[in-house]
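Engineer: Kindly generate the corresponding structure for this input.
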Amino acid sequence: MLPEKISAFARRLIVLLALIAAATGAWAQETHLHSAARNGDVARLRALLDRGMNIDARDAAGATALLVATHGNQVEAARVLIEAGADVNAKDGIQDSPYLYAGARGHNEILKMTLAHGADLKSTNRYGGTALIPAAERGLVDTVRMLIDAGMDVNHVNNLQWTALLEAIILGNGGPRHTEVVRMLVAARADVNLPDGQGVTPLQHARRRSFKEMEDILVKAGAR
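Structural biologist: Take a look at the predicted model:
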């Protein structure tokens, strides 16, 4: 009886060790893929993908290799992954996706690729904002233009009850870039009278900050 019990235990132990080895191997593979993406090692990425690597495998933070490449603005690495079918909308643990992060940071070459490969324009970040809102906040003129041209909802309201127009004014510095963003949003039919959660309008915010050029743009568009 005892030898049989030992034999059964040994079999279970072998199965358990095999499962651990498989899991460890998969984790190592994911690490290699993410490392190659982080370093922009295109040849290594292609080799790993040719070996059947899971292209949307996650690291400890929940990020895919494409998101890692996007973090570092590794354009060619991102291109390889996107053209191989990487999910441009796959979110990590803090709700960033390659598309959302590229838009928020002005990584425009990667953003352009995500837009051409199924970017979800309605997807939102951890603040409930679309890619357009942080782009407007940072005064990323070219990025804002790309997102507007892609058909982004310019009147989306985030969890702070702010639109892209409000963020460009409230969190902007009133300089040329933020002013141009305001001009583009107004031209794209942003609601110039849509207030924040406290009922304060874009025009009121611009006046409080003495952003005269923004004020003029808003007034000409019918702001109150």
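Engineer: drop to CA atoms for contacts and neighbour counts, all remaining ones
Structural biologist: Noted.
Engineer: what residue lies at the spatial centre of this protein?
Structural biologist: Leu100 (2.0 Å; Cα atoms, centre = their mean).
Engineer: Which elements pack onto the host helix or strand of Val144?
Structural biologist: Assigned by DSSP states H and E, Val144 belongs to helix 141-149. Packing partners of helix 141-149 (3 or more Cα pairs under 8 Å, 6 or more residues apart in numbering; DSSP states H and E): helix 108-116, helix 132-137, helix 176-187.
Engineer: Let's have those in JSON lines, adding distance to Ala23 and mean neighbour count.
Structural biologist: Shown next, in JSON lines, are the helices and strands packed on helix 141-149 (distance: least, Cα to Cα, whole Å; neighbours: other Cα atoms under 10 Å):
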{"stretch": "helix 108-116", "distance to Ala23": "31", "mean neighbour count": "20"}
{"stretch": "helix 132-137", "distance to Ala23": "38", "mean neighbour count": "27"}
{"stretch": "helix 176-187", "distance to Ala23": "48", "mean neighbour count": "20"}
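Engineer: Could you dump those into a markdown table with distance to Arg145 added?
Structural biologist: Converted to a markdown table, the helices and strands packed on helix 141-149 look like this (distance: least, Cα to Cα, whole Å):
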| stretch | distance to Arg145 |
| --- | --- |
| helix 108-116 | 11 |
| helix 132-137 | 9 |
| helix 176-187 | 7 |
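Engineer: Here is the second sequence; please produce its structure so I can put it next to the first one:
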Amino acid sequence: MGLEFRSLRLRLHVLLIEPARTALHLACANGHPDVVAVLVERKCQLDLFDKDYRTALMKAVQCQNERCVTILLEHGADPNLMDIAGNTALHYAALGSNTSIAEKLLLHHANIEVRNKDELTPFLLAVSENKQQMVEFLIEKEANVHAVDKLQRTALMLAVHYDSADLVRVLLQQGINIFSEDAYGWTAEEYSIFNDLKV
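Structural biologist: Next up, the predicted model:
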């Protein structure tokens, strides 16, 4: 037990060296759930921002460290805080493929319809990054499939624009309006002609 505690203290000391990030940020980014557990038990502040305006929870999600995510959420970390671009932990989850992390965030009241500065919801972000498993998961969790981004592009337009025929098929099954126009008057069909995508 003494050796294990000294090992934790040494890792904690190393984590404290980098400026602008807390030990909690670094433990989450480097996948050290044992250190995260010690820090939260010692009542560290969970929702501090680093120099990139990210919380430890965002770092844990970004680095796909599910055990760290679980510890933080169970101790009250706020899943709805935003980084400099308006992204929340759920946006970071949408960029990954781990639906289990996204599920945990939603169980801890993450806002499924939150928008970043580009007006992208986690669902629209998952579409634009061609994350089909995440898109299907968010549809199952009743994300608004009719949401549009700041250019009034629908999920269908984004899927066509980013050349994702499989996602186009998934979205068409959701009854998305194929005649919607973006801010420039383009429809999904015109995107498909421009991208030479045939579905």
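Engineer: Tell me which residue of structure 2 lines up with Asp153 of structure 1.
Structural biologist: Aligned counterpart of Asp153 of structure 1 in structure 2: Asn144 (TM-score structural alignment).
Engineer: which residue lines up with Met134 of structure 2 in structure 1?
Structural biologist: Here Met134 of structure 2 is matched to Thr143 in structure 1, going by TM-score structural alignment.
Engineer: Alignment lookup: the residue nearest to the centre of structure 1 to structure 2.
Structural biologist: Using TM-score structural alignment, Leu100 of structure 1 pairs with His91 in structure 2.
Engineer: which stretch of helix or strand covers its match?
Structural biologist: helix 89-95.
Engineer: what helices or strands is that helix leaning on?
Structural biologist: helix 56-62, helix 99-107, helix 122-128.
Engineer: Give me the mean deviation of the first one from structure 1.
Structural biologist: Using mean Cα distance after the TM-score superposition for structure 1, helix 56-62 of structure 2 ends up 0.9 Å from its aligned counterpart in structure 1, as a mean over the superposed pairs.
Engineer: Can you check what angle separates the helix or strand following that helix from helix 99-107?
Structural biologist: The C-terminal neighbour of helix 56-62 of structure 2 among helices and strands, as given by DSSP H and E, is helix 66-74. For helix 66-74 of structure 2 against helix 99-107, the angle by axes from the mean of the first three to the mean of the last three Cα atoms, to 10 degrees is 0 degrees.
Engineer: Structure 1: matching residues for helix 66-74 of structure 2?
Structural biologist: The aligned range for helix 66-74 of structure 2 is 75-83, by TM-score structural alignment.
Engineer: picking that back up, so who does the match of Asp153 of structure 1 touch?
Structural biologist: Glu113, Phe123 (Cα atoms under 8 Å, 6 or more residues apart in numbering).
Engineer: measure it to Gly175 of structure 2 for me?
Structural biologist: Going from Asn144 of structure 2 to Gly175 of structure 2 by Cα to Cα, to the nearest Å gives 12 Å.
Engineer: what's the longest helix along structure 2 in contact with?
Structural biologist: In structure 2, assigned by DSSP state H, the helix with the most residues is helix 2-15. Helix 2-15 of structure 2 is touched from outside by Thr22, Ala23, Leu26, Ala27, Asp34, Val35, with contacts defined as Cα under 8 Å, 6+ apart.
Engineer: swap the cut-off to 10 Å and go again
Structural biologist: 1, 21-27, 30, 32, 34-36, 38-39 (Cα atoms under 10 Å, 6 or more residues apart in numbering).
Engineer: among those, which two are most distant?
Structural biologist: Met1 and Arg21 (28.5 Å; Cα to Cα).
Engineer: more crowded one of these two?
Structural biologist: Arg21 (20 against 6; other Cα atoms under 10 Å).
Engineer: Show me the one of the helices and strands packed on helix 141-149 of structure 1 that comes nearest Asn193 of structure 1.
Structural biologist: Per Cα to Cα, nearest to Asn193 of structure 1 of those: helix 176-187, 10.8 Å.
Engineer: close enough to count as contact, Gln64 of structure 2 and Leu90?
Structural biologist: No - counting by Cα atoms under 10 Å, Leu90 is not a contact partner of Gln64 of structure 2; they are 11.9 Å apart.
Engineer: Which one's more surrounded, those two?
Structural biologist: Leu90 (30 against 20).
Engineer: The more buried one and Val69 of structure 2, how far apart?
Structural biologist: The value you get for Leu90 of structure 2 to Val69 of structure 2, if Cα to Cα is used, is 11 Å.
Engineer: Quick check: neighbours shared by those two?
Structural biologist: Residues touching both Leu90 of structure 2 and Val69 (Cα under 10 Å, 6+ apart) are Met58, Val61, Gln62, Pro79, Ile101, Lys104, Leu105.
Engineer: what's the farthest-apart pair in those residues?
Structural biologist: Gln62 and Lys104 (14.1 Å).
Engineer: hang on, the earlier thing: contacting residues for the match of Met134 of structure 2?
Structural biologist: Here Thr143 of structure 1 is in contact with 102-109, 111-112, 131-132, 135-136, 149, 181 (criterion: Cα under 10 Å, 6+ apart).
Engineer: again, 8 Å this time
Structural biologist: With Cα under 8 Å, 6+ apart, Thr143 of structure 1 has these contacts: Gly103, Gly106, Asn108, Ala135.
Engineer: State the span of structure 1 onto which stretch 43-56 of structure 2 is aligned.
Structural biologist: Aligned by TM-score structural alignment, stretch 43-56 of structure 2 corresponds to residues 52-65 of structure 1.
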